[in-house]
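S.K.: heads up, no residue letters with this:
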């Protein structure tokens, strides 16, 4: 059996950790190996490019990139790898994250970046896990179980509401 692929969580600044912690925690909950690093598209571009170029050979199956403001990190990483890159636009004091959202989704043709909601780290991790689950039946089973739990919770909430009415 092949070794399970890792997920990389790259943040543009250590100040993004409170946001990306949800992605790290979600990967761990599913038993997916995860590494987190601080790299900047603007301050350490060589390091970011090198990481992306070597990610597949280093056992990664997906990269999550979180950045605020100009938010070029996901695009820079995506330009240097064929692995799926998922961008998390981070809300900053400027424009409430709209600037980061627009920077993350406006990739040129040929450099795709999947993008989640502003500060949507948990969904970024779940998307990365779904990508890995394409070739990992055990991981797919864990996702199926999560979806069943979510459905059961909604059904229970509806039942409780009906009892109150």
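M.R.: Received, thanks. These numbers were taken from a predicted model, which means no experiment stands behind them.

S.K.: From now on I want contacts and neighbour counts done on CA atoms only, so please keep to that.
M.R.: Will do.

S.K.: Which neighbouring elements make contact with the lengthiest strand in the chain?
M.R.: Secondary structure of the chain per DSSP state E: the longest strand is strand 60-68. Contacts defined by 3 or more C-alpha pairs under 8 Å, 6 or more residues apart in numbering; DSSP states H and E place strand 60-68 against strand 6-11, helix 73-79, strand 85-90, helix 98-105, helix 121-133.

S.K.: Pasting the second one now:
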């Protein structure tokens, strides 16, 4: 049963949303992924969002661009955490998406990551789930330690070969 649902309004969002899926796979969290438009197929969207809890979903990651209503509508219909990913847009660089997602009315929160922040959305979903899963928490601690070691290795290489040969 999928613990995380990844939803996007368009296949053009897939390169960003796949980063969330990649992280969830790396850490061993089951997820479902779908393309659904809150604007173009609202009846299908409502059924999907209202059925997420029954499907075992604990966190929704929703990516959207421009008007970016998908994450907020998920939060209005789904009783557990929703993480919004604002998509970079050609018109306003994603600031339009960011404002649409982050400026939710009182009582309907959407946790929001950076513009095109797919990986961070996956990490945040894992951290939410880890509050009640000790094994997952240990995996996240190991991931954090690996990031630290990677930075130390890069610094060691820089000091060894110099910036011109890096």
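M.R.: Thanks, I have it. Worth saying up front: this structure is predicted, and the values here are computed from it rather than measured.

S.K.: Got a TM-score for the two of them?
M.R.: Laid over one another, the chains give 0.92 as their TM-score (TM-score structural alignment, normalised by the length of structure 1), with 162 aligned residues with a C-alpha RMSD of 1.5 Å.

S.K.: Give me the angle between the longest strand of structure 1 and helix 98-105.
M.R.: Relative orientation of strand 60-68 of structure 1 and helix 98-105, computed by axes from the mean of the first three to the mean of the last three C-alpha atoms, to 10 degrees: 150 degrees.

S.K.: contacting residues around strand 60-68 of structure 1?
M.R.: Contact partners of strand 60-68 of structure 1, identified using C-alpha atoms under 8 Å, 6 or more residues apart in numbering, comprise 5-13, 16, 20, 55, 73-74, 77, 83-92, 97, 99-100, 124-125, 128, 131-132.

S.K.: Give me the buried stretch members for stretch 49-68 of structure 2, please.
M.R.: Residues of stretch 49-68 of structure 2 classed as buried by neighbour count (16 or more other C-alpha atoms under 10 Å): 49, 52-53, 57-66, 68.

S.K.: Name the nearest residue to residue 24 of structure 1, sequence neighbours excluded.
M.R.: residue 34 (6.6 Å; C-alpha to C-alpha, 6 or more residues apart in numbering).

S.K.: List the contacts of residue 32 of structure 2.
M.R.: 2, 4-6.

S.K.: in structure 1, which of these remain in contact?
M.R.: Compared against structure 1 with both residues aligned by TM-score structural alignment, their matches' C-alpha atoms under 8 Å, these retain 4-6.

S.K.: center of structure 2 - which residue?
M.R.: For structure 2, the residue nearest the mean C-alpha position is residue 121 (2.7 Å; C-alpha atoms, centre = their mean).

S.K.: just checking, what packs against the longest helix along structure 2?
M.R.: Longest helix in structure 2, counting residues (DSSP state H): helix 134-161. Where contact means 3+ C-alpha pairs under 8 Å, 6+ apart, helix 134-161 of structure 2 is packed against helix 14-27, helix 118-130.

S.K.: Turn these into a markdown table, columns for distance to residue 150 of structure 2.
M.R.: Shown next, in a markdown table, are those (distance: least, C-alpha to C-alpha, whole Å):
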| stretch | distance to residue 150 of structure 2 |
| --- | --- |
| helix 14-27 | 17 |
| helix 118-130 | 17 |
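
S.K.: With residue 38 of structure 2 as the reference, name the closest of those.
M.R.: Ranking these by proximity to residue 38 of structure 2 (C-alpha to C-alpha) places helix 14-27 first, at 16.6 Å.

S.K.: so where does the alignment partner in structure 1 of residue 50 of structure 2 fall, helix or strand?
M.R.: Alignment note (TM-score structural alignment): residue 50 of structure 2 maps to residue 53 of structure 1. Taking DSSP states H and E as the definition, residue 53 of structure 1 sits inside helix 45-54.

S.K.: What residues sit buried inside that helix?
M.R.: 48-49, 51-53.

S.K.: quick one on the thing from earlier: and the residue nearest to residue 24 of structure 1, how close does it get to residue 162 of structure 1?
M.R.: Separation of residue 34 of structure 1 from residue 162 of structure 1 (C-alpha to C-alpha, to the nearest Å): 42 Å.
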